[in-house]
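[1] dropping the sequence and predicted coords here.
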Amino acid sequence: MLVLEASRNLVQNHVYVNLREAHGMIDRIVALRRARASLPIGDGMTKKVVVVDDNEFDISMLRRGLNTAGADIDLIEVNDSGKAVSVISSEEPVLAILDVSMPVLDGFEVLSAVRAHARLTEIRVLMLSGSTSVTDRHKAEQLGVNWYRVKPETLDGYRQLGTEIIDFVHS
């Protein structure tokens, strides 16, 4: 009985130490991601990312995913796709994230208008879609999208997307 209790204590202490080490490693990873995300691009300013989506829930999930991934960005939210090109033009973000399906202008129309402006052609564009349609993906590629993703269905999916966006912005 004494040996069994000693074994349990040893295992519990080992698990506790491993959990403490894991939390320490997670803290270091988050700190490194935040440091990497806050590196200045070009002019020393914090990176601007414009997200155009008529769905507040999708925007909030994207914001949570980016924050969880340690992003230090200025996320500019546009709910009215009719104003998207003007906001992208005035803000000149390093990345524009466009929803495909929106009421005024769809993401394809916004992408086409952005690519038509000589001053905006260098802005990278990520299109997020609820659709898995290959036709939509091909249409986006023909219009000059840099990256096309289907919207995640879970918070973990948005966390992964946030990490991928940080990596994409720094590439």
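    In hand now; what should we look at?
[2] could you use CA atoms for every contact and neighbour count after this?
    Will do.
[3] could you check the lengthiest helix in the chain and say which residues are buried?
    Across the chain, the helix with the greatest residue count (assigned by DSSP state H) is helix 2-37. Neighbour-count burial for helix 2-37, with 16 or more other C-alpha atoms under 10 Å as criterion, is recorded at 30, 33-34, 36-37.
[4] one more structure, for comparison:
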Amino acid sequence: MTTPLKKILLVEDNPKDLELTLVALERCQLANEVITARDGVEALDWLLCRGAHAQRPAEDPAVVLLDLKMPRMDGLEVLERIKGDPATRHIPVVMLTASREESDLVRSYDLGVNAFVVKPVDFKAFFQAIRDLGMFWAILNEPHPGRLHSGPMKVTEA
């Protein structure tokens, strides 16, 4: 019996960064479904099964790849809500951002982020970083024995 694959939640408002990240994850040949959210509000709606996602099965992602600077609700606010809620605090969150500000790094770790990755500018380095993140969080990491998911490989929007 195989273990069902958990989804990856990618929260990114920049269309170019979103596309590059999806291409990099696809080239890794991960079988995990990637759910995309364009801002923090969409991400929390998906995670908490509310709004447009109220009817979706309650299943935690393998990892949340979270941008920092977004409209409506930024990554730090999303992180604070995820890690502050007993139902979601065990979900791994990786801050994936262009920010090199020390205050963002410190605040992210203070709020409980599992990793902080600065997006490389060079495409090859960016691809390698995304591949490594995908491989670690979706395959190598032993997840919390929370809600599981099995599903086809596809990309959907939150």
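    All right, it came through fine. Source: prediction; values computed, not measured.
[5] tm score of chain vs chain?
    The TM-score (TM-score structural alignment, normalised by the length of the second structure) is 0.76; 130 aligned residues with a C-alpha RMSD of 1.7 Å.
[6] re the thing from before, mind putting the buried residues of helix 2-37 of the first structure into CSV with distance to residue 88 of the first structure?
    CSV is the format used below for those (distance: C-alpha to C-alpha, whole Å):
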residue, distance to residue 88 of the first structure
30, 29
33, 26
34, 25
36, 24
37, 21
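[7] can you give me the strands for the first structure?
    48-52, 74-78, 95-99, 124-129, 147-150 (DSSP state E).
[8] give the buried residues for the second one.
    Neighbour-count burial for strand 74-78 of the first structure, with 16+ other C-alpha under 10 Å as criterion, is recorded at 75, 77-78.
[9] check the mean deviation of it from the second structure.
    Superposed on the second structure, strand 74-78 of the first structure shows a mean distance of 0.4 Å to its aligned residues (mean C-alpha distance after the TM-score superposition for the first structure).
[10] in the second structure, point out the residues matching that strand.
    The alignment of strand 74-78 of the first structure onto the second structure (TM-score structural alignment) spans residues 33-37.
[11] go on, the shortest one?
    The alignment of strand 147-150 of the first structure onto the second structure (TM-score structural alignment) spans residues 115-118.
[12] kindly provide the distance from residue 28 of the first structure to residue 161 of the first structure.
    Distance of residue 28 of the first structure to residue 161 of the first structure, given as C-alpha to C-alpha, to the nearest Å: 20 Å.
[13] swap in residue 169 of the first structure?
    Residue 169 of the first structure is 12 Å from residue 161 of the first structure, by C-alpha to C-alpha.
[14] of these two, who's got more company?
    residue 161 (19 against 16; other C-alpha atoms under 10 Å).
[15] what's near enough to touch the counterpart of the more buried one in the second structure?
    Alignment note: residue 161 of the first structure maps to residue 129 in the second structure; criterion TM-score structural alignment. Residues counted as contacts of residue 129 of the second structure (C-alpha atoms under 8 Å, 6 or more residues apart in numbering) are 119-120.
[16] likewise residue 55 of the first structure?
    So residue 55 of the first structure contacts residue 79 (C-alpha under 8 Å, 6+ apart).
[17] aligned partner of it in the second structure?
    Under the alignment by TM-score structural alignment, residue 55 of the first structure pairs with residue 14 in the second structure.
[18] check residue 93 of the first structure too.
    Match for residue 93 of the first structure (TM-score structural alignment): residue 61.
[19] nearest residue to its match in space, please, no chain neighbours.
    residue 7 (4.6 Å; C-alpha to C-alpha, 6 or more residues apart in numbering).
[20] the one you found touches residue 36, doesn't it?
    No: in this structure, residue 7 of the second structure is not within contact of residue 36 by C-alpha atoms under 8 Å, at 10.3 Å.
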